[in-house]
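Participant: Next come a sequence and a model predicted from it.
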Amino acid sequence: MDSSINVSIILVKLRNQIGLVIQEIGYYLGALQYYVLYNQYYYLFEVPISMIRKERDNENREKERYLEGRKRKMGRMRSSLSYND
């Protein structure tokens, strides 16, 4: 009788250990799934958005350079007009 109780206790402990191992594997699979989904999101949305932002920033810099060049040109024209008067 004692041996059957010991065997059943050992089986229960073994079952609990197997359950813990399966639970741990589940945690790792969940983390892996989260990592994969995050990478998919990052490469589908964040990378193109950052490329669009970079392109927009370049366009804004070009506009600013153009406007500064126009201001300098207008300033030179005004200064030359004031000297001629």
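Facilitator: Perfect, I can see it now.
Participant: going forward, measure contacts between C-alpha atoms and count neighbours the same way
Facilitator: Noted.
Participant: neighbours around residue 39, how many?
Facilitator: For residue 39, the neighbour count with other C-alpha atoms under 10 Å is 13.
Participant: Distance of it relative to residue 27?
Facilitator: Counting by C-alpha to C-alpha, to the nearest Å, the gap from residue 39 to residue 27 is 18 Å.
Participant: What of residue 65?
Facilitator: For residue 65, the distance to residue 27 equals 54 Å [C-alpha to C-alpha].
Participant: before we go on, here's another structure to hold up against the first:
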Amino acid sequence: MSKEPPQMKIRLSLELKHSIESAAKANGRTMNAEITHRLEQSFAVGDKAKEFMDDDPLKGIVVMCEMMGQGIASIASLALKAGIDSGKVKVTEKE
């Protein structure tokens, strides 16, 4: 008997499909791996935030802000790799 994970079909907007393709390429992943990674991350972040919010709401807010900062750093890194310069903000590497 096969132990492969179950498959499922989903409908996406063309724009979302293109976003996933771009992110997968930038991260060196297949589209499936990119989708799986992002879903796992979203559940992990939500679970972590809920855990902290239940124990200590202020610490929960701090943790969520730190996670958002990591997300922003990831976006900036991708922009840097892509050579994006909006004209308003120049993305540079940290020293």
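Facilitator: Yep, it's here. Bear in mind the structure is a predicted one, so any value in this text is a computation, not a measurement.
Participant: For the two chains, what TM-score is obtained?
Facilitator: After superposition, the two chains reach a TM-score (TM-score structural alignment, normalised by the length of structure 1) of 0.33; 31 aligned residues with a C-alpha RMSD of 2.2 Å.
Participant: mind listing the helices for structure 1?
Facilitator: When assigned using DSSP state H, the helices of structure 1 occupy the ranges 2-41, 47-84.
Participant: Structure 2 now?
Facilitator: 14-27, 31-55, 57-82.
Participant: would you list these in TSV and tack on mean neighbour count?
Facilitator: Shown next, in TSV, are the helices of structure 2 (neighbours: other C-alpha atoms under 10 Å):
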stretch	mean neighbour count
helix 14-27	13
helix 31-55	13
helix 57-82	14
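Participant: For residue 48 of structure 1, the count of nearby residues, please.
Facilitator: Neighbour tally, residue 48 of structure 1, other C-alpha under 10 Å: 12.
Participant: next one: the one 4 residues further on
Facilitator: Neighbourhood size, residue 52 of structure 1 [other C-alpha under 10 Å]: 12.
Participant: same check, this time on the one 10 residues further on
Facilitator: Applying the criterion other C-alpha under 10 Å, we find 12 residues in the vicinity of residue 62 of structure 1.
Participant: Tell me how far it lies from residue 30 of structure 1.
Facilitator: 47 Å.
Participant: What of residue 19 of structure 1?
Facilitator: Distance from residue 19 of structure 1 to residue 30 of structure 1, by C-alpha to C-alpha: 16 Å.
Participant: Residue 55 of structure 1 too?
Facilitator: The value you get for residue 55 of structure 1 to residue 30 of structure 1, if C-alpha to C-alpha is used, is 37 Å.
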